[in-house]
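Chemist: Sequence and predicted model, in that order:
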Amino acid sequence: MIDWKTLPLFIASILYILLAVRLMRLRYAQLDDEHTSGHLIGLFVVLATLLADEFFVQNRLLTEGQGYWALLITSLNLVLGPLTYLYASALCKRFSWSKVVLHLSPIMMFFILSICAQKIYPELQQNRLFLTFFSLLFLGSLLPYLMFTFALLKEYLDSIKAHFSNVQRHDVSWFKWWLYLITAMAILVCTSPFMPQLFWLDTHWLLFIFALLLSTKVDFIAPSAIAPLDTQVTVEKEALKGIEKVFTKIDSEVKKQKLYLRNGLTLNELANACVMTTHEVSQAINLIYHSNFYDYMNNLRVEESKRLLLRTPAQQVTTIAYESGFNSKSCFYNIFKQRVGCTPTEYRKKSVLN
């Protein structure tokens, strides 16, 4: 008899498999980066396996803590941190097979040694010392990877703003939530021996909620990898004058051709329009404008939208958003409010009153 309360575990397992299949199809169609989607597919398959195992164990369709399968499940828990880190590394174009081997081979060794130990001591998985050792090992395999991954994610977010004027195609907000979730998992593992009242907050349910939310994200894909631009260099005063001339030329060309009205404009396209290298353009924007390509373009779009809001008071705000170079109403509202301090509609009303 299956306990209906465990069905979310089975549903979550199916959802992770479907997400993995979606990424595999995109990868086959060459719409996704090979290495970033590969790590993500592996992560989703591991999560699906862990949740399916928990469903079978809770319904006594599998015996808990017995045999090689149980050791494999124990070992798979240790893969979550490395796979998360490897995915973030691939996003920043730091993929290498040697890195994959370096981070995953210790887990393989743990699995092999666990099998050998169980042959000698059959009750290994019920041993309190082994369970305590595994809990510490789980934290040791998770916390350092979390710290490195947060650093890589910041680097990636900086990189996409250096390359693109619209970043929705490279949205990784879901990945932030994944990092928060496994941070919560680590906290639960640490505190559960001392705070038994938290026992009801099962980490498997957190994984179910995450699968549910990610599955409803219809445009979910693994973003393309982007190498960071090295523009943080020391520039002498004389050289800075030359960079100022470069930025003046860029700014003049952008405003003359109104390049900011192209909602998908990239750094590479701007460099081609100015007959420069991407490094020259990015360096000039960083050192002279004191910001990145993303902010530079969107500040110009906000100024254009402000002019249109006043010039065409009967025009719908959504129409103005697209005419100003933004690719969505929500993106326009968020950026406009950040820059101006009020919504486009409020800005138009205030200007009319004044």
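Modeler: That came through fine.
Chemist: When you work out contacts or count neighbours from here on, use the C-alpha atoms and nothing else.
Modeler: OK.
Chemist: Give the burial count for residue 244, as a bare number.
Modeler: One way to gauge burial is a neighbour count; for residue 244, by other C-alpha atoms under 10 Å, it gives 16.
Chemist: what separates the closest residue to it other than its chain neighbours from residue 105, distance-wise?
Modeler: Counting by C-alpha to C-alpha, 6 or more residues apart in numbering, residue 244 lies nearest to residue 288, which is 6.3 Å off, once chain neighbours are set aside. Between residue 288 and residue 105 the distance is 47 Å, computed by C-alpha to C-alpha, to the nearest Å.
Chemist: and if you look at residue 80?
Modeler: Look at residue 80 and residue 105: by C-alpha to C-alpha, they are 14 Å apart.
Chemist: same deal with residue 178?
Modeler: Using C-alpha to C-alpha, one gets 24 Å for the distance from residue 178 to residue 105.
Chemist: quick one: which of the two has more around it?
Modeler: Under the criterion of other C-alpha under 10 Å, the comparison of residue 178 against residue 105 puts residue 178 first, with 16 against 12.
Chemist: what's the closest non-adjacent residue to the more buried one?
Modeler: Of all residues beyond its chain neighbours, the one nearest residue 178 is residue 210 (7.6 Å), with distances taken as C-alpha to C-alpha, 6+ apart.
Chemist: Show residues contacting stretch 113-126.
Modeler: By C-alpha atoms under 8 Å, 6 or more residues apart in numbering, the residues outside stretch 113-126 that reach it are 65, 66, 68, 71, 130, 131.
Chemist: Got another one to weigh against that:
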Amino acid sequence: MLDKIQFLLSLQILGFCIFGGFTLLLRARDNRAKRILGWSMFLWAFLAAVRISVNLYVDNAKEVFDPDILFSGCLVSASLACYVIEVLRPGYLTLRRILYFISPVFTGGLAFFIYRLSGSEIHVYYTLEDVFIHFNIDMVLRILLLLFTLFYMALPIYLVLKYSKGFTKYLSENVADPEEYDLNWLKKIMFILVILYVFYLILLLTDRPVLYVIDKAVLLIVWYYFFYKALFLKVIHLDHSFEKGWDIPYDEEEDDDQHSILNKRYVEEVNIWFEKEKPYLREDLRLTDLQRVFPISRSYLSQLFNKELGCSFSDYVNRFRVEESKRLLEAEPMTSIQEIAERSGFHSISTFRRAFVKSTGVMPSEYRK
């Protein structure tokens, strides 16, 4: 019975990876992070297919530190790390960097494969006690793969904790709706990844079929959630690509009397342009759109908002959007909150409510009353 359930779960994982890969690639367009995750899911589907085909010809006993699980887990965690890197630093992962990054996986797997083909002694470990009794080169290679896996598991968690705040700041200074990029979800997804990794380690250290079944069921549920969030994560369009380096570019600021006079002049022109042309009604407004009107650099524009206006670009845009929404709430009492949010330039009702409360201290529905 357990074998049938495990086989069905494996088929579901295989089908889900194929479906997820196609869906992500169809919706990726120019989003390299989704393309990386999409191709990774095809790779996972291949590993799942191999695993299913092998299980048809072996007995039902499960091995501790199973080399197949070690290699596939290392490859999955490495590809997930690539996805997180590309979300945080769009364009950074060139083909060469990806190959360098995942090369330890294939180096370790190839070393283990060559060791097996050499006719060297291979043990089947059913308990951790067996590992210590028959510890040899075979187990050294397995532990090496495990260490690579732990590195790939820890890396995205470290990167998100260290760099998401700076990247969020960069977004707030360049796009009108930084919240729509939902980088806070990356922090939450780290907990999901931890759950995945814990169950992977349980899978690696157990020889009980019932735990395999529970493990695969939980992994499938968690994977569905991860895929859903990754699929609808908003595409980040930035004029700057991180292909040349990891660091976020910030030009040196110049602060003298002449620039102070220019700053005040440009601030007045920006205010007039916003009031007259209402560019804030566009959902995808970016700082670079202002450069097409005002022939000054991105860093100079960012400085105008942060120093002269005392707020980020996104806060400045939302200030106008909230004022527009207040006007609509007063003028059109029968119009829905959703429609007013859209007509005011907000991408979603949740972003609208947060911005409205931040500006007025009350919810839009309360303000209308």
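Modeler: Done, it's in. Since the model is a prediction, treat every value here as computed from it, not as a measurement.
Chemist: What lines up with the residue nearest to residue 244 of structure 1 in structure 2?
Modeler: The equivalent of residue 288 of structure 1 in structure 2 is residue 308 (alignment by TM-score structural alignment).
Chemist: was I right about that match contacting residue 268?
Modeler: No: in this structure residue 308 of structure 2 lies outside contact range of residue 268 using C-alpha atoms under 8 Å: 10.4 Å.
Chemist: got any residues that touch both of those two?
Modeler: Common neighbours of residue 308 of structure 2 and residue 268 (C-alpha under 8 Å, 6+ apart) do not exist.
Chemist: wait, what's in contact with residue 313 of structure 2?
Modeler: Taking C-alpha under 8 Å, 6+ apart as the test, what residue 313 of structure 2 contacts is 172, 173, 174, 175, 176, 287, 302, 305, 306.
Chemist: gap between the first one and residue 299 of structure 2?
Modeler: It stands for residue 172 of structure 2. Look at residue 172 of structure 2 and residue 299 of structure 2: by C-alpha to C-alpha, they are 13 Å apart.
Chemist: Settle it for me: which of those two has more neighbours?
Modeler: Set side by side, residue 172 of structure 2 and residue 299 show more neighbours around residue 172, with 21 against 16, by other C-alpha under 10 Å.
Chemist: counterpart of the more buried one in structure 1?
Modeler: Structural correspondence for residue 172 of structure 2 with respect to structure 1 (TM-score structural alignment): residue 161.
Chemist: Can you name the next helix or strand after the host helix or strand of residue 147 of structure 2?
Modeler: Assigned by DSSP states H and E, residue 147 of structure 2 belongs to helix 137-172. The C-terminal neighbour of helix 137-172 of structure 2 among helices and strands, as given by DSSP H and E, is helix 184-205.
Chemist: I'd like the contacts of residue 313 of structure 2 laid out as CSV, including distance to residue 210 of structure 2.
Modeler: As requested, those are arranged in CSV below (distance: C-alpha to C-alpha, whole Å):
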residue, distance to residue 210 of structure 2
172, 48
173, 51
174, 51
175, 49
176, 50
287, 55
302, 57
305, 59
306, 58
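Chemist: any idea how far the nearest residue to residue 176 of structure 2 once chain neighbours are set aside is from residue 25 of structure 2?
Modeler: Sequence neighbours aside, residue 314 is the residue nearest to residue 176 of structure 2 in space, at 4.3 Å (criterion: C-alpha to C-alpha, 6+ apart). With distances taken as C-alpha to C-alpha, residue 314 of structure 2 is found 30 Å from residue 25 of structure 2.
Chemist: Residue 310 is in contact with residue 351 of structure 1, correct?
Modeler: Yes: in this structure residue 351 of structure 1 lies within contact range of residue 310 using C-alpha under 8 Å: 7.4 Å.
Chemist: neighbour-wise, which of those two wins?
Modeler: Shown here are residue 351 of structure 1 and residue 310; by other C-alpha under 10 Å, residue 310 has more neighbours (15 against 11).
Chemist: Excluding chain neighbours, what is closest to the alignment partner in structure 2 of the more buried one?
Modeler: Matched across to structure 2, residue 310 of structure 1 falls on residue 330, judged by TM-score structural alignment. Closest residue in space to residue 330 of structure 2, ignoring its immediate chain neighbours: residue 368 at 6.6 Å, by C-alpha to C-alpha, 6+ apart.
Chemist: Perfect, I'm done here.
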